[in-house]
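Engineer: Structure for this input, please:
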Amino acid sequence: MSRNIYLNGEIVPEDQAQISVFDHGYLYGDGIFEGIRAYNGRVFMLDQHIKRLYQSAKTIMLDIPLNKKEMEAAILKTIRANDLQDAYIRVVVSRGVGDLGLDPRKCPEPTIVIIASAIQLYPEELYETGLKLVTVPTRRNGPEMVNPRIKSLNYLNNIMARLEANMQNAPEAIILNSDGYVAECTGDNIFIIEEGKLYTPPKYAGILKGTKREVVLEIAAEMGLEIKEELFTRHDLFNAEECFLSGTAAEVIPVVEVDGRTIADGSVGQRTKDLIAKFREIAGSTGTEIYND
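Structural biologist: Okay, here's the model as predicted:
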């Protein structure tokens, strides 16, 4: 079935959603994006995603021609145009059409694309049995480079790590920062549980501040876990009681092995199971109504 795409203010069939080859998002990865989920007719954490989109835009000095309320309306309009209750929504804002030079001043108008479709990152059985991950050679960009807090269209750092995971037949890769500390995965934030404490790398470690990361931290605190946003190493991963990932596409998914070392006894821990259940309960029952009439 053909999808309907939002393109610069219009809803068009996907085969008519055409972007110029001179768009600097295509030529140089000059732009930003957000991945958003809708469940049961509600868009989960829409305000937080829009806020992060505009923060990324500000950092790269990209003026989005819609205000935040207009962007929200455009997202909801796109979902409705595809008659979806559950969806993965991709919002892309590029620098727009320019010339073959790098200068953003040559791009007078950004390009806005919104796609509403479906996504399943991992098979459902892996939420029961857990992932087996590997650490890869590619290191995470530091904040003095292309800051990982910017959700930019230039994802080669993540893609290189993904390629290295593919070569080891691993479903996801753990990326270290330049100092050798655990940063994040190619598309997810990472957590470990040890002695009643939940550890996750801090913002300055070279991570994207995931919206679902914030949900996990809130749930964990309600469960009585002490939250520790601290640096840790692979040694800590190998010896953790439990490990899991979070992300918009992945939601919350357990990890049972890292670099050939089994996490605890190799089964999904009870606290991780509880986190997954609570996350799904919240995601499936809260958010911005899509069809509010």
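
Engineer: CA only for contacts and neighbour counts going forward, please
Structural biologist: Will do.

Engineer: List the residues that contact the nearest residue to residue 134 once chain neighbours are set aside.
Structural biologist: In space, and not counting its chain neighbours, residue 134 is closest to residue 259: 4.8 Å by CA to CA, 6 or more residues apart in numbering. By CA atoms under 8 Å, 6 or more residues apart in numbering, residue 259 lies in contact with 132, 133, 134, 135.

Engineer: run the last query once more with 10 Å
Structural biologist: Applying CA atoms under 10 Å, 6 or more residues apart in numbering, we find residue 259 in contact with 132, 133, 134, 135, 136, 170, 173, 174, 234, 237, 238.

Engineer: so which of those comes closest to residue 162?
Structural biologist: Residue 162 lies nearest to residue 173 out of these, by CA to CA, at 6.3 Å.

Engineer: so can I have TSV of the contacts of residue 259 showing distance to residue 280?
Structural biologist: Putting the contacts of residue 259 into TSV (distance: CA to CA, whole Å) gives the following:
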residue	distance to residue 280
132	22
133	23
134	26
135	28
136	30
170	25
173	24
174	24
234	29
237	25
238	27
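
Engineer: Among these, name the ones in strands.
Structural biologist: Judged by DSSP state E, the contacts of residue 259 include 132, 133, 134, 135, 136, 173, 174 as members of strands.

Engineer: And for the second one, nearest residue in space, chain neighbours not counted?
Structural biologist: Across the structure, with CA to CA, 6+ apart as the measure, the residue nearest residue 133 apart from its sequence neighbours is residue 258 (4.8 Å).

Engineer: next up, for comparison:
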Amino acid sequence: MTIKINLNGTIDNDAFISVLDHGFLFGDSVYEVVSTIDGQVVFLAEHLRRLRQSAAALNLVIPYSDTKFGEEIHRTLKSAGNTESYVRIIVTRGVGELDLDPTSCTSPNVIILAKEAVIYPQENYDKGIHLALVSVKRNLKESLNPELKTGNYLNNVLAKMEANRTGAADALMLNSSGYLTECTTSNIFFVKDGRIFTPSLDCGILEGITREKILRLARENGFLVEEGEWPPEALEQAEEAFITGTVKKIMPVTLLNSRPVGNGKPGPTTKKLMRLYEDFLKRVLE
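Structural biologist: This is a model prediction of the structure:
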């Protein structure tokens, strides 16, 4: 698969950064993922806002304005020529001395990757996916705040590897207090007695862009929604579950640790939210 790479404004099929870049050496970087629908980048402003929030927490200077990002993303997409694209925006600390101190890094690198959009099998939406509740814990907020979208994703990698060993599509992690948090690249929701539940930000999760859209849509359409701290038993007793993400949108979960969630099929609340979100995206693009 061809990937067009925009490195500091230069577009090529291949691009390289120095092995002395602190993003490579220490995961000292921030990133966001956006996707296109009908060739248009969706929710770019929200993703750039979160990129800047993550960078500010790291004292990482982003050298592009939002307008410049938009221009460079457009140039990269045009060069890629995909029908629909997956776009990853990365800002690294840049080249510095071979030590942890970032003060020697004076020129951040801005990378924009564009490739053909990720298309999940329709079966994932029609029948749902299998999640594994794994032993790997979500990062402590007091050590590496999960609300920051950084290049330091090792615990998510380990969680995904554990899920792979069980045959599950993704991993669901708990925090150090034993409460549900999120999957490796998506937020989790579940339904019980007509109410929608999802872990709160206090649980140590990324504030997902799609998560926020779904919460607002659900409330606007009369659903009762609760954000809070939930033990895994709450999910095990749920009637429905689904995950949300930029690329996945809303994807039903019908198996948890090889056991059916509810009746083992996507439920009516999940299906309605899927329809509402698709309609919402159409309105956004009008």
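
Engineer: Can you pull the TM-score for these?
Structural biologist: Once superposed, the chains reach a TM-score of 0.95 (TM-score structural alignment, normalised by the length of the second structure), with 286 aligned residues with a CA RMSD of 1.6 Å.

Engineer: picking that back up, show me what the residue nearest to residue 133 of the first structure aligns to in the second structure.
Structural biologist: Aligned counterpart of residue 258 of the first structure in the second structure: residue 256 (TM-score structural alignment).

Engineer: Residue 84 of the first structure pairs with which position in the second structure?
Structural biologist: In the second structure, residue 84 of the first structure lands on residue 82 (TM-score structural alignment).

Engineer: Its match belongs to a helix?
Structural biologist: No: in this structure, residue 82 of the second structure is coil, not part of a helix, as judged by DSSP: H, G, I helix; E, B strand; the rest coil.

Engineer: do you know how far it is from residue 169 of the second structure?
Structural biologist: 26 Å (CA to CA, to the nearest Å).

Engineer: got the contact list for residue 50 of the second structure?
Structural biologist: 30, 31, 32, 44, 56, 147, 148, 149, 207, 208, 209.

Engineer: Tell me which entries of those residues lie within strands.
Structural biologist: Among the contacts of residue 50 of the second structure, the members found in strands (DSSP E) are 30, 31, 32.

Engineer: which of these are buried?
Structural biologist: 30, 31, 32 (16 or more other CA atoms under 10 Å).

Engineer: mind listing what the first one touches?
Structural biologist: The one in question is residue 30 of the second structure. Residue 30 of the second structure neighbours (CA under 10 Å, 6+ apart): 23, 50-56, 58, 60, 62, 89-93, 110, 148-152.

Engineer: Stretch 134-152 of the second structure aligns to what range in the first structure?
Structural biologist: Using TM-score structural alignment, stretch 134-152 of the second structure corresponds to residues 136-154 of the first structure.

Engineer: Relative to the whole chain's centre, how far out is that stretch?
Structural biologist: How far stretch 136-154 of the first structure lies from its chain's middle: 13 Å, per CA atoms, centre = their mean, to the nearest Å.

Engineer: buried residues in it?
Structural biologist: For stretch 136-154 of the first structure, a neighbour-count test (16+ other CA under 10 Å) marks 136, 138-142, 147-154 as buried.

Engineer: Check stretch 33-53 of the second structure too.
Structural biologist: Buried-residue list, stretch 33-53 of the second structure, by 16+ other CA under 10 Å: 33-36, 39, 41-44, 47-48, 50-53.

Engineer: do the same with stretch 208-221 of the first structure
Structural biologist: Neighbour-count burial for stretch 208-221 of the first structure [16+ other CA under 10 Å]: 208, 209, 210, 211, 212, 213, 215, 216, 217, 219, 220.

Engineer: Read off where it ends up in the second structure.
Structural biologist: Taking TM-score structural alignment, stretch 208-221 of the first structure hits residues 206-219 over in the second structure.

Engineer: Which among the contacts of residue 259 of the first structure count as buried?
Structural biologist: Going by neighbour count (16+ other CA under 10 Å), those have 132, 133, 134, 135, 136, 170, 173, 174, 234, 237, 238 buried.

Engineer: wait, doesn't the fifth one sit right on residue 163?
Structural biologist: Yes: shown here, residue 136 of the first structure and residue 163 form a contact pair, counting by CA atoms under 10 Å, at 9.3 Å.

Engineer: so what sits against both of those two?
Structural biologist: Common neighbours of residue 136 of the first structure and residue 163 (criterion: CA under 10 Å, 6+ apart): 172, 173.

Engineer: Against residue 2 of the second structure, how distant is the match of residue 258 of the first structure?
Structural biologist: For residue 256 of the second structure, the distance to residue 2 of the second structure (CA to CA) stands at 35 Å.

Engineer: Tell me who's in contact with the residue nearest to the spatial centre of the second structure.
Structural biologist: The residue lying closest to the centre of the second structure (CA atoms, centre = their mean) is residue 185, at 4.3 Å. Contacts here follow CA under 10 Å, 6+ apart; on that basis residue 185 of the second structure touches 153, 156, 160, 170-172, 206, 208, 243-248.

Engineer: secondary structure class for it?
Structural biologist: Classification of residue 185 of the second structure by three-state DSSP places it in coil.

Engineer: That one maps to what in the first structure?
Structural biologist: Under the alignment (TM-score structural alignment), residue 185 of the second structure pairs with residue 187 in the first structure.

Engineer: ranges for the strands of the stretch 151-286 of the second structure?
Structural biologist: Ranges of strands in the stretch 151-286 of the second structure, per DSSP state E, counting those that start in this stretch, are 170-174, 180-183, 187-192, 195-199, 224-228, 240-245, 249-256, 259-260.

Engineer: between these, which gets nearest to residue 124 of the second structure?
Structural biologist: Across the strands of the stretch 151-286 of the second structure, closest to residue 124 of the second structure is strand 249-256 (CA to CA), at 6.8 Å.

Engineer: which helices and strands sit right next to the closest one?
Structural biologist: helix 122-126, strand 129-133, strand 187-192, helix 209-220, helix 232-236, strand 240-245, helix 268-285 (3 or more CA pairs under 10 Å, 6 or more residues apart in numbering; DSSP states H and E).
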